[in-house]
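S.K.: Okay, sequence plus prediction incoming.
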Amino acid sequence: MKWNKERLTSYAPQEMEMKWYEYWEKNGYFHQEPENEKEAFSIVMPPPNVTGQLHMGHALDNTLQDILIRFKRMQGYHTAWIPGTDHAGIATQVKVEQQLAKEGKTRYDIGREAFLERVWAWKQQYGDRIEQQIRRLGSSCDWRRKRFTMDETCAAAVREVFVSLYEKGLIYQGERITNWCPHCHTALSDIEVDHEEENGHLWYIKYPVVGEDAYIMIATTRPETIMGDMAVAVHPEDERLRTYIGKKVRIPFVDREVPVIGDTYVDRNFGTGAVKITPAHDPNDFEMGQRHQLPSLMIMNLDGTMNAEAGAAYAGMTREACRQAVVKELEAMGLLDHTEELRHAVGHCSRCHTTIEPFSTKQWFVKMKPLTAAALNAVTTGKTQFVPDRFAKIYNHWLENLHDWCISRQLWWGHQIPAWYCDDCGQTTVSREDVGTCAYCGSTHITRDPDVLDTWFSSALWPFSTQGWPKKTADIQKFFPTSVLVTGYDIIFFWVARMMFMTCEFMKDIPFKHVFIHGLVRDSLGRKMSKSLGNGIDPLGVCEEYGADALRFTLVTGNTPGNDMRFYMERVEANRNFANKIWNASKFVIMNLTEYDDAFVPEAADLTLADRWILTMLNETVQKVTRDLDRFELGEAADTVYNFIWNLYCDWYIELTKKRLYTSTDERNRRTAQFVLVHVLTRTLELLHPFMPFVTEHLWQHLPHTGESIMLAPWPQVQEQWQFTEDAAQMNVLMEAIKAVRNLRAEAKVPMGKRAPIMLKGGTAALTRLLQTYESYFHTLAFADTVTLLKETDGKPENAVVAVVPGVEIYLPLKDLIDVEKELARVQKEEAKIIKEIARLEGKLQNAGFLSKAPAEVIAKEKEKLATYQEKMTSLTQRLQELKNL
């Protein structure tokens, strides 16, 4: 039996947390080599950007994963939590380009090779920063298995997948609409576009009908794209406009005649019901153009300026300048009917904040339809389960309605596309290895495609590329498929679904058995944390002030799967107090282990009622926490441990052991108390360890234990020899009676240190015997001076307030305890104050002006206040009646 017998000082998390993390990592406790005899439990960490700074979303995500991996490690599973980072194509390239800009250079000035050397150097200098921040949280990742989306292992997987899909005809080049950043000069994925509400305008413009003295009025937010219009569309069932279908209208400025088409995509309730169709500059228009075989005309350059196709008058203008010029000209031509102000969402590049432009450009695409069937089937059949299961509908909807995936990016940092173009025969060679000659004509005049792959392409392979695929490694045989993916609902589309269809295609299996979805961490007002609002909270700062344990416990308690949570610093402080409570309880136990015999195990007959109760409650807690963790109800599990430690072990059991430890002359009784205190505390620390790893390790080491670390200790099991259900029920009766006494004292404002007589009446002979046997509990826990047991025929004592719990009546005589007249005056004064406040709130909530103007959350808070005051009023009325009866 080991234990560190050094004296515990005050709780100081900053001093001990890094110490224990270094101890765990140095001793290799996070790493396990593949062994066949143990069941595996594995997780791949959603890779944060290598440019990243730890934020609350990361902290939540990593805390949930760490809880699961620590739980399963203690249960004896063969665990692997594989960490890693993502190369973050655009984000990282922007960082290095900003460095170059300070030197007065661009990437084109130094060339691709030198630029990539600069990026790798930047990655070496700054790229491991977020890994250190993840360590600060206590994340027990297997850092020996660390991966990077551009390391050699992942690069081999990316090359194999690209070439394989190309050979199957599932990767192709084509012209399609993509999100384009005119500043970064690249296509963007949807997740790289931030849609922000902006003030704009809706311009109503007349398009003359060819051959008639009439016009169709369209409404548009983008008059600068008029020169690229190829049709006007109306809904075929719109009675106002369907007669124009098949006719032509003339586009202003370019004098182009285009058809009026009917398409059910048109929203009859937007604008005039007629919309301009610009296939090269709008994704919906592009799709409509495909359906109606319309031509596509680019009227902008890749930097967002207007090109020659826009007309000589506008060529070279920025989009904004062109818009103003076009509106002015339309007004002069008499074609601008009117303008309306509009609040609408506009897409911006998430990196440089430039307004994105939908462009039709030549890109590489993955055909999605052939890949989605297996991914849909995996969820439909339950092989992969979403937690909560409602997110399966979102997943299915996206896969059932997706378009082909644009995977090429016009960047230099990333996985360069393994395609070479022949200058002589024009063919494209796609190869697993770098090539120097054309595969079709043997020419050496070949050029590699300069584009790189979308970052999501490499991260879509994460569940198997991290484990060494395409090699058949020992890790793949042991840890694949992974057990659970923990991630936020905001990337189900962009990442989860892509991992599913890529893994199903190449591994012929699911990537993970469960997808555990969590929500976002919002500020205390319910707002999303963002730089623009300035409401972000640095988790590292919280760790430094309150400790990582307090932060972790805050993030998991009150957190239900799939739902957003509000972050309150007050809760972090409360959870630091909880850690301090555990510390002080452990300190009390350790201080009372004089002459502790680690070989002593009590017989059942040695146990007091309190012993039997706390051991039984420990069994119930073990059972519930284990069940909730298995169900991914991590918040429920944390609450259960919290309530057991604070409300049962500390507030009740420890108090009942003090007399046995301090004054008992029965050595066996004292040793029994020591045994139960240590046994229950040790098992409880083990239950709490996945949630609060640092403080539990430190205290566990100071208690008698076996093993090197709490993180390797066996997970607590229900112990039938310590199950005393009937005794626990009896203890619960006593506790309810004691709590009733405490409440009566509090309501009567009896000072805590003042002992008071109490009278008890049991409803049955058995209850009366119970109350008599454990009268001492009332002296210890209810500050009883004397305890009088009343007979069933005894009436209510004079000048006493009463409380009733199941089977027991409790009386607290108030004579000599309080000044009745003074207390009556105080309660009446409080009553008058609350009556006034209730009247004010009721008047406010009946005011039509307030209800129509106030935000919903303000009204809800006022209603909540009213309900609280009404509840207080009920209690005061009852209290007044009791005082008047004295």
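M.R.: Cool, the structure landed.

S.K.: Going by C-alpha atoms from here, please, whenever you check contacts or count neighbours.
M.R.: OK.

S.K.: Mind jotting down where the helices sit in the stretch 401-550 of the chain?
M.R.: Per DSSP state H, counting those that start in this stretch, the stretch 401-550 of the chain carries helices over the ranges 455-459, 462-465, 474-479, 497-506, 539-546, 548-556.

S.K.: Between the ones you listed, which one is closest to residue 234.
M.R.: Of all the helices of the stretch 401-550 of the chain, helix 497-506 sits nearest to residue 234, with 34.9 Å by CA to CA.

S.K.: Packing partners of the closest one?
M.R.: Under the contact definition 3 or more CA pairs under 8 Å, 6 or more residues apart in numbering; DSSP states H and E, helix 497-506 sits against helix 369-380, helix 462-465.

S.K.: Ok, which of the ones you listed comes nearest residue 25?
M.R.: helix 462-465 (23.7 Å).

S.K.: Now do the closest one: distance to the chain's middle.
M.R.: Remark: helix 462-465 is offset 22 Å from the chain centroid, using CA atoms, centre = their mean, to the nearest Å.

S.K.: For it, name the packing helices and strands.
M.R.: When contacts are defined as 3+ CA pairs under 8 Å, 6+ apart, helix 462-465 sits against helix 152-167, helix 497-506.

S.K.: As TSV, those with mean neighbour count and distance to residue 282 would be great.
M.R.: TSV is the format used below for the helices and strands packed on helix 462-465 (neighbours: other CA atoms under 10 Å; distance: least, CA to CA, whole Å):
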stretch	mean neighbour count	distance to residue 282
helix 152-167	19	28
helix 497-506	22	25
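
S.K.: on that earlier part again, what's the most buried one of the helices and strands packed on helix 497-506?
M.R.: Compared across those, helix 462-465 shows the largest average neighbour count, a mean of 27 (mean count of other CA atoms under 10 Å).

S.K.: got another, please set it beside the one above:
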Amino acid sequence: MEKQYNFKENEEQLYKEWAKKDAWEPKGTGKPFVMVIPPPNVTGSLHMGHALNTTCQDILARYYRQKGRPVKWVVGTDHAGIATQTKVEKALIKKGIKKNEISKEEFLKHIWEWKKEHGDQIIHQLQRLGASCDWSKIHFTMDDDYQKAVKTAFKHFYDQGLIYQADRVVNWCVRCQTSLSDLEVEYRPEKAKLWHIKYPVKISELRSQNQVQNLKSSKNHEPRTTNHDYIVVATTRSETMLGDSAVAVNPKDERYKNLIGQTVILPITGREIPIVSDSSVDMKFGTGAVKVTPAHDMLDSEIGERQKLESIQVIDKYGKIMTEGMQEFRNLGIKECREKIIEELEKQSLIEKVEEIEHNLSVCYRCEREIEPMPSKQWFIDMNHSNAKCKMQNAKSQLKIKNDQNSKSLKELGMEAVRSGKVQFVPKKWEKVYLDWMENVKDWCISRQLIWGHKIPIEGETDVLDTWFSSALWSFATLGYPEKIDEKYYPTTVLSTARDIIYLWVSRMIFSSVELIGEIPFEKVYIHPTIYNQEGKRMSKSLGTGVDPIELIDKYGADAVRFGLTLLNTGVQDIKFNEVHIVAGRKFANKLHNIARYIDLQIQNSESRVLPTLRSGSRLNVGKNPIYKKYLEKIEKLETETERDLEQFRFGQALERIYHFIWHDFADKMIEESKADESEEKIVFLQTAFSRLLDLVEPFLPFVSAKIKNILNSELKIQNAKSQFRVQNHS
């Protein structure tokens, strides 16, 4: 063996050999172990989260292959609609090309070129990590067969009456010019001003002096004139008051109880709007009285529906003011209008006070621009009503659906799959998180005003589907849907994914599979930890806090990166990355190599005595040696503990135990204790015991393990270390 372990040469050479042999096509007997990789977006390169999850999945795939089960690990990439379109737009701008200056066809050509480059890059990066996927077919969510699956699924939902079009207040991104679902909205802490604005109450509406006194005593609000008293509302968005339809208070709030049903004069516009009661109002926020703008706030929209209030849109899809009558505000930007309104309110002495607060600003999850809630005609999936009213049997005959639960809503199907135990989360606490969200799930807005994506298959429609609609089909669209799915591979065994897409992806995969296939998509959902940088901050290339896993592989090797990430994965949900663990992985790989060199040297020195005996087929009984017997008993215990850990997704605990045993028990003690023994049993024991230890290491560090086993096994012609030697009791 070479003196130094060359990971660069070994990893590249071994992976090519594995690929040539089709080493990862499903082989073996028994129940198949099946996974679908969460398809990376073709937006760029893999990040540390991908590296961690790929490592977890590959450990499972290699472990179950060792156990003799057929393993199918489906691989592919996601078109990632808005994310990819935004990336390509920015890339073109750097080249001096604007999207609105080229045709749709030309823009799509640029996107497909981007997809080819970055999709290929992602596949190469997965292979650099050692991912033992089934590479016989690499799937993509815009492939022809996948598009057929999407259209079939859409038609089913539509035929069942579960897809409808409606004017609703949606999350609108002014920059991306598209709607977003609630789950695609991120929240960023921001300091803001909370204005306390006086809304005059008509005196003629006050029914008693007690009401006047009650109004004045509420927060010491003083009337501006003798003709009006005021109710004070607190808001950070004064510009939307142009579209106010009411002031709302909580019915339990004693400060305002006698004012419910009265009328206020909306400042600046002069419109009369009612004071209404609604239990959703937070009595502790601001003054406890809130302005209601049904067209520009989700909660206000719900209040408006309950109270039958008018919805007045005052902001257009470009983020400009679109008032009627008040020309001084028309076509102003949002912030500009806000400043002008505050200036006007101050002139009229209608600002009681201003507070500095910190609140969560809603932003687009891709371009990070502020979200503007506004009315828009969109397509939705009904989550809360059953499809019993539809011609279910006709749809079944067309789509070969097994699901007979036509009296249940998608929400109920998704919840029942988990409550029944058919789908289990690991760690278990995520089941409650999933069920709590599903309990309050709203209808899913599935239309997007984008170019890149699956066109909604309705004549005359130009919108595309939400990326997550097609992603929800991933577990079965990659296995044959809408044609016949090979039942031995479905449902899949495990989905390993991140907690931040439990709602976006996992939930939708579950109810889509049950509705469309009549089966759960997977038996277990493993939620891997979220990885942060050393300071505990989110890893982000754009923020300068990211770490490129490929750079680490170039520096330390894939085995070292896998080791470091796995060693951190000990059951906690937040882990801080530290390169020291990768360094430890490189040292461990070198340690394995050095142990192998020592054993190889012993073999070479004893070749004339040991090899003829082994090659003749006779089995040397080394169990009589108490030292060897002791260590083999420890190895058997380690094998049992490792199997238990991996069955329970305890990756870090399993690796740490293996690492300490090899380094401290086997290398520091066992080898040292055996040096005085010059018998042939020692050589057989060292090689056989180490081979069994390498079997334990291989799912975690596949490259160095395979390299060593290839060398030692070729020299001793031992193919199965476990059958070659087991602990035997002797009287």
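M.R.: On my side now, so go ahead. Being a predicted model, the structure only gives us computed values, none of them experimental.

S.K.: What value does the TM-score take for this pair?
M.R.: Remark: TM-score between the superposed chains equals 0.89 [TM-score structural alignment, normalised by the length of the second structure]; 677 aligned residues with a CA RMSD of 2.2 Å.

S.K.: how close does the counterpart of residue 562 of the second structure in the first structure sit to residue 634 of the first structure?
M.R.: Matched by TM-score structural alignment, residue 562 of the second structure corresponds to residue 552 in the first structure. Distance, residue 552 of the first structure to residue 634 of the first structure, by CA to CA, to the nearest Å: 12 Å.

S.K.: Repeat that for residue 360 of the first structure.
M.R.: Distance, residue 360 of the first structure to residue 634 of the first structure, by CA to CA: 47 Å.

S.K.: More neighbours: which of those two?
M.R.: Neighbour comparison, residue 360 of the first structure and residue 634: the larger count goes to residue 634, with 25 against 22 (by other CA atoms under 10 Å).

S.K.: Over in the second structure, tell me which residue corresponds to that one.
M.R.: Under the alignment (TM-score structural alignment), residue 634 of the first structure pairs with residue 651 in the second structure.

S.K.: count of residues packed around the closest residue in space to residue 453 of the first structure that isn't next to it in sequence?
M.R.: Of all residues not flanking residue 453 of the first structure in the chain, residue 408 sits nearest, at 4.8 Å (CA to CA, 6 or more residues apart in numbering). The tally of other residues near residue 408 of the first structure (other CA under 10 Å) stands at 26.

S.K.: Just confirm residue 408 of the first structure contacts residue 457, I think it does.
M.R.: No - distance between residue 408 of the first structure and residue 457: 9.4 Å, which falls outside the contact criterion (CA atoms under 8 Å).

S.K.: Tell me how many other residues crowd residue 548 of the first structure.
M.R.: For residue 548 of the first structure, the count of nearby residues is 30 (other CA under 10 Å).

S.K.: Could I get the contacting residues of it?
M.R.: Residue 548 of the first structure is in contact with 13, 17, 136-138, 542, 692, counting by CA atoms under 8 Å, 6 or more residues apart in numbering.

S.K.: cutoff 10 Å now
M.R.: 13-14, 17-18, 59, 63, 136-138, 539-542, 554, 572, 576, 692-695 (CA atoms under 10 Å, 6 or more residues apart in numbering).

S.K.: before we move on, back to that, rebuild the helices and strands packed on helix 462-465 of the first structure as JSON lines, extending it with distance to residue 322 of the first structure.
M.R.: As requested, those are arranged in JSON lines below (distance: least, CA to CA, whole Å):
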{"stretch": "helix 152-167", "distance to residue 322 of the first structure": "41"}
{"stretch": "helix 497-506", "distance to residue 322 of the first structure": "39"}
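
S.K.: which one of these lies closest to residue 714 of the first structure?
M.R.: Closest approach to residue 714 of the first structure among those is made by helix 497-506 (33.6 Å; CA to CA).

S.K.: so how far does the biggest strand by length in the second structure sit from its counterpart in the first structure?
M.R.: Assignment by DSSP state E gives strand 185-202 as the longest strand of the second structure. By mean CA distance after the TM-score superposition for the first structure, the fitted strand 185-202 of the second structure averages 1.0 Å away from its aligned residues in the first structure.

S.K.: according to the alignment, that strand goes to what range in the first structure?
M.R.: On the first structure, the counterpart of strand 185-202 of the second structure by TM-score structural alignment is residues 193-210.

S.K.: if I look at the aligned partner of residue 388 of the first structure in the second structure, how far off is residue 9 of the second structure?
M.R.: In the second structure, the residue matched to residue 388 of the first structure (TM-score structural alignment) is residue 427. Relative to residue 9 of the second structure, residue 427 of the second structure is positioned 38 Å away (CA to CA).

S.K.: do residue 191 of the second structure as well
M.R.: In terms of CA to CA, residue 191 of the second structure sits 53 Å off from residue 9 of the second structure.

S.K.: who's more crowded, those two?
M.R.: Just comparing residue 191 of the second structure and residue 9: by other CA under 10 Å the higher neighbour count belongs to residue 191, 12 against 9.

S.K.: coming back round to it: just the buried residues of whichever helix or strand comes after the longest strand of the second structure, please?
M.R.: Downstream of strand 185-202 of the second structure, the first helix or strand assigned by DSSP states H and E is helix 209-217. Residues of helix 209-217 of the second structure classed as buried by neighbour count (16 or more other CA atoms under 10 Å): 211-212, 214-216.
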